[in-house]
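Peer 1: no FASTA, just this:
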């Protein structure tokens, strides 16, 4: 089953949040239990230390531990003063306790056995239920008093849980010295396992753990809700982009989407708007291109049609002069069609270019010699400002480069007044070769400079058409320069006319 981006993002964010919550719950539970147990044990040790001080005082008063051996209730009283209790052995009259705190065996009861009617009811006289083996004993049951000979005086078992090896018994036996008059008279021992033994403390611990689980459950639900809201917020620009792209496919290039953020999605929306603007501009240029081409072809075709119809109707005689005029019109149309073809080839990257080292000095010299004869017809002077003996090597197609500079010099011939001046400059600048061709007046308006390389653009349409220009020459030159990896720009010439600067990469030989 293929999932959309919404469930993918939602599941990814939800699973990541759940993993974080789970790790936090486990770690916090362990940390809280461990810390609380350590705190509880420290609190127990404080009580044991206090009991050791009291026992030291009592020992100094009685000068022995017999007061506890003979009267075990004193042990319970001392623990009661600390807020603790201890299971007491069966009571015996004073003097009946054996050495070591163990009572003598009781003699069997005298007399005949009681009658059945004198027996207590079934629910009476039963032994109390055994203590819960899984419930840790209180502090009083885990305390013992040892004398100076390490003999137990009174107290609970060394292993109060009765199962050495049980996980609850994983703790340690702590011994606190009992001193009387700076003399060691015994030890108070306490067995501390790895769990909390106080009932109230255990209840508090369980309550806090339950609260922790409730908080984790609440955090899970909150993360579920936030994941939905956040994924919807993140996908809203994506939906807008999808809808905008669908509208663009219908040809509505004026479509724009709102840029609400400055993050990656916002930059993506801005890129979409830029793309839509470029498509809209290209569509306008395409419509203008079709209109300009139809206009350029309609005018010479209309002239040819009128001239031929006049000849067919006998209005005009087919003299050599009129036939020559028709031939000139046909050549102009052929030039326009050839320019369109060359421009289409360069646009589609099908313009064939030979990649070989070319001496640009030789190409410029040949182009200048070819254009010099035409420039002399209008008494336009041509000056070359480069050394013919200094080779400037570039990688490209010599024929296309010759055509490039021939077109630029042809523009100088058409748009420079008689008696003007044309200069060609070529020089090396770092790892590039710069060639500039400039002419004298007339100049180009400032507003027209950025549009000179647009297709079919003319500064003066009527004058350009009369001079044989199609408005495609500079566009073809621009494509040829870019195909060689160079740049071309137009500026005002110091001579009063137009400056065209061409920069090409230098080829190392």
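Peer 2: Now that the structure is in, tell me what you want to look at. No experiment lies behind these values; they were computed from the predicted model shown.
Peer 1: drop to CA atoms for contacts and neighbour counts, all remaining ones
Peer 2: Noted.
Peer 1: secondary structure class for residue 501?
Peer 2: For residue 501, the assignment made with DSSP: H, G, I helix; E, B strand; the rest coil gives strand.
Peer 1: residue contacts, it?
Peer 2: Contacts here follow CA atoms under 8 Å, 6 or more residues apart in numbering; on that basis residue 501 touches 434-437, 488-490.
Peer 1: tell me the one among the residues you listed nearest to residue 445.
Peer 2: Of all these, residue 445 sits closest to residue 490, with 11.6 Å by CA to CA.
Peer 1: and for the closest residue in space to that closest one that isn't next to it in sequence, the neighbour number?
Peer 2: Setting aside the residues directly before and after it, residue 490 is nearest to residue 500 in space (CA to CA, 6 or more residues apart in numbering), at 4.7 Å. Look at residue 500: counted by other CA atoms under 10 Å, it has 18 neighbours.
Peer 1: against residue 491, how distant is residue 500?
Peer 2: Here the criterion is CA to CA, to the nearest Å. By it, residue 500 lies 7 Å from residue 491.
Peer 1: next: residue 185.
Peer 2: 111 Å.
Peer 1: and what of residue 253?
Peer 2: 33 Å.
Peer 1: more neighbours: which of the two?
Peer 2: residue 253 (21 against 16).
Peer 1: you'd agree that one is up against residue 277?
Peer 2: Yes. Residue 253 is in contact with residue 277 according to CA atoms under 8 Å; the separation is 7.1 Å.
Peer 1: shared neighbours of the two, anything?
Peer 2: Between them, residue 253 and residue 277 share no contacting residue, judged by CA under 8 Å, 6+ apart.
Peer 1: my guess is residue 392 meets residue 357, correct?
Peer 2: No. In this structure residue 392 lies outside contact range of residue 357 using CA under 8 Å: 9.9 Å.
Peer 1: neighbour-wise, which of these two wins?
Peer 2: residue 392 (23 against 17).
Peer 1: so which helix or strand takes in residue 376?
Peer 2: Following DSSP states H and E, one finds residue 376 within helix 360-377.
Peer 1: dropping in the other structure now:
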């Protein structure tokens, strides 16, 4: 079952998690220390005492053999403690050996916990308050039990002083634990602030971004996951800001492109209605020209909207783009001649096969030729060349002056972008033609780029995958 803290901030959750971890570690350490003291340390003392008892039993058997009973040791603690020593005991308690220091095992207090019992397990001498959990060992002589030695475990003979000592130790452990918890809580707060401060700033910036402030940015102070998240946030904010700017520009450009022909149409129709303009053939042609302009703009916008959602239809087949390009150039031959533009063609003799939609490629060539027609000075030229480069056909369209600034080249394929913002509708179109060209080329798994032409104008390079011969 997962513990949920509704309405709690990440900072508090992190603090609670770190504090709970610290408390769990302290409790575990206390339990381990208690278990270690009870089982390991006290067990060590009892094992030492049992070893001392094994050393004692041969001496007790020898003393019993010499005296024939346990009467010699009853009520005689001097002899008892003498037997408990590691050297061979002397029966006279006043001998120097009785005054020697106890063995290493006696330092554990084992000699105070031994009890000597006769064969019937009746008390002879030693520790009188023998407990039920005492460990008995038989004393044998010629296969017969002549007595018992019992060892009372250390934990069963702890005195009140020892218990007070243990109680003080537990209080000390408790105090240390509380101080450790307080210190851990302080450190947890500091760590939570350090770790979550960038996330807090990021959360505030996200709220501003969601409110429409696309200029919001956050500082990238680290190179860890939070730093990378901040960098991604800044990139997202930049993208949203650019998209919002493009949306606003798009609405402005569309409204401008629609308002101009509609204004001309409305003015001419009102003039005809008021009798200021005769409904002559020239007037009708002017009206048709504006209607054609509106129709082209609407069709271009529709094509772009379809391309954005991947719904622009393509009926591809193996076609000769050389023949298709010659046909497109022939349809503009008279128009180019009227504008004083010369056209030079350099195409290979063999078929230039590509797997493409002939209608869309005609639209591509038409947009490029119209772009050259609008933005090339009278008396200029257009050179069209094509060659094979590995698995692609490269088509290049080079026109003459005027050219485009290097800063404007990467933006030529943006919608409604014009290299010269001051151009009016008499010279430039809506700025959608090259954007549509890019969509068409990419739909054919090719690429298109813009560079400066050797003739002082613009070079458009198109790569289209070649079909197998």
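Peer 2: Done, it's in. The shown structure was predicted, so the numbers you read here are calculated from the model rather than taken from an experiment.
Peer 1: TM-score of the superposition?
Peer 2: Superposed pair, TM-score by TM-score structural alignment, normalised by the length of the second structure: 0.68. Supporting alignment: 426 aligned residues with a CA RMSD of 5.0 Å.
Peer 1: rewinding a little: I'd like the next helix or strand past the helix holding residue 376 of the first structure.
Peer 2: strand 381-385.
Peer 1: average distance between that following strand and the second structure?
Peer 2: Strand 381-385 of the first structure, aligned to the second structure and superposed, deviates on average by 2.6 Å (mean CA distance after the TM-score superposition for the first structure).
Peer 1: same question, stretch 211-231 of the first structure
Peer 2: Looks like 4.7 Å for stretch 211-231 of the first structure (mean CA distance after the TM-score superposition for the first structure).
Peer 1: what is the end-to-end distance of stretch 216-227 of the second structure?
Peer 2: Span of stretch 216-227 of the second structure from end to end, CA to CA: 16 Å.
Peer 1: got a list of contacts for it?
Peer 2: Against stretch 216-227 of the second structure from outside (CA under 8 Å, 6+ apart): 198-199, 201-202, 205, 208-209, 228, 230-231, 233-234, 237.
Peer 1: try 7 Å this time
Peer 2: Contacts to stretch 216-227 of the second structure, defined as CA atoms under 7 Å, 6 or more residues apart in numbering, come from residues 202, 205, 208-209, 230-231, 234, 237.
Peer 1: adding neighbour count, distance to residue 4 of the second structure and secondary structure, write the residues you listed out as a markdown table.
Peer 2: A markdown table is the format used below for the contacts of stretch 216-227 of the second structure (neighbours: other CA atoms under 10 Å; distance: CA to CA, whole Å; DSSP: H, G, I helix; E, B strand; the rest coil):
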| residue | neighbour count | distance to residue 4 of the second structure | secondary structure |
| --- | --- | --- | --- |
| 202 | 20 | 24 | helix |
| 205 | 22 | 27 | helix |
| 208 | 15 | 28 | helix |
| 209 | 19 | 29 | helix |
| 230 | 24 | 28 | helix |
| 231 | 19 | 31 | helix |
| 234 | 21 | 32 | helix |
| 237 | 22 | 33 | helix |
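Peer 1: columns distance to residue 63 of the second structure on top of those residues, output as CSV?
Peer 2: What follows is these, written out as CSV (distance: CA to CA, whole Å):
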residue, distance to residue 63 of the second structure
202, 88
205, 92
208, 96
209, 97
230, 88
231, 90
234, 94
237, 98
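Peer 1: pull the most distant pair out of those residues.
Peer 2: It's 208 and 231 that sit farthest apart of the contacts of stretch 216-227 of the second structure, by CA to CA, at 16.4 Å.
Peer 1: my read is residue 140 of the second structure is in a helix, agree?
Peer 2: No. If the criterion is three-state DSSP, then residue 140 of the second structure is strand and not within a helix.
Peer 1: mind listing what it touches?
Peer 2: Applying CA under 7 Å, 6+ apart, the residues near residue 140 of the second structure are 61, 146.
Peer 1: go again using 8 Å as the cut-off
Peer 2: 61, 146-147.
Peer 1: reformat the residues you listed as JSON lines; add neighbour count, secondary structure and distance to residue 180 of the second structure.
Peer 2: Shown next, in JSON lines, are those (neighbours: other CA atoms under 10 Å; DSSP: H, G, I helix; E, B strand; the rest coil; distance: CA to CA, whole Å):
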{"residue": "61", "neighbour count": "16", "secondary structure": "helix", "distance to residue 180 of the second structure": "56"}
{"residue": "146", "neighbour count": "22", "secondary structure": "strand", "distance to residue 180 of the second structure": "58"}
{"residue": "147", "neighbour count": "25", "secondary structure": "strand", "distance to residue 180 of the second structure": "54"}
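Peer 1: with those in mind, which one is nearest to residue 69 of the second structure?
Peer 2: For those, the nearest to residue 69 of the second structure is residue 146 (8.5 Å; CA to CA).
Peer 1: residues contacting that closest one?
Peer 2: 118-119, 138-140.
Peer 1: which among these end up buried?
Peer 2: 118, 138-140 (16 or more other CA atoms under 10 Å).
Peer 1: closest one of the residues you listed to residue 419 of the second structure?
Peer 2: For those, the nearest to residue 419 of the second structure is residue 138 (112.7 Å; CA to CA).
Peer 1: surely the closest one meets residue 148?
Peer 2: Yes. Using CA under 8 Å, residue 138 of the second structure is in contact with residue 148, at 4.5 Å.
Peer 1: if we can go back for a sec, and the residue nearest to residue 490 of the first structure, what's its match in the second structure?
Peer 2: Applying TM-score structural alignment, one finds that residue 500 of the first structure aligns to residue 460 in the second structure.
Peer 1: what's the distance between that match and residue 375 of the second structure?
Peer 2: For residue 460 of the second structure, the distance to residue 375 of the second structure - CA to CA - is 13 Å.
Peer 1: next: residue 434 of the second structure.
Peer 2: As judged by CA to CA, residue 434 of the second structure and residue 375 of the second structure stand 13 Å apart.
Peer 1: residue 25 of the second structure now?
Peer 2: From residue 25 of the second structure over to residue 375 of the second structure (counting by CA to CA), the distance is 78 Å.
Peer 1: do the same with residue 314 of the second structure
Peer 2: 29 Å.
Peer 1: just residue 455 of the second structure next, same as before
Peer 2: Taken as CA to CA, the span from residue 455 of the second structure to residue 375 of the second structure is 14 Å.
Peer 1: looking at these two, which is more packed in?
Peer 2: residue 375 (21 against 17).
Peer 1: which residues of the stretch 51-200 of the second structure fall in helices?
Peer 2: Applying DSSP state H, counting those that start in this stretch to the stretch 51-200 of the second structure gives helices spanning 77-83, 160-210.
Peer 1: can you name every helix or strand that the first one contacts?
Peer 2: Contacts of helix 77-83 of the second structure with other secondary structure elements, assessed using 3 or more CA pairs under 8 Å, 6 or more residues apart in numbering; DSSP states H and E, are made with helix 42-67, strand 123-126.
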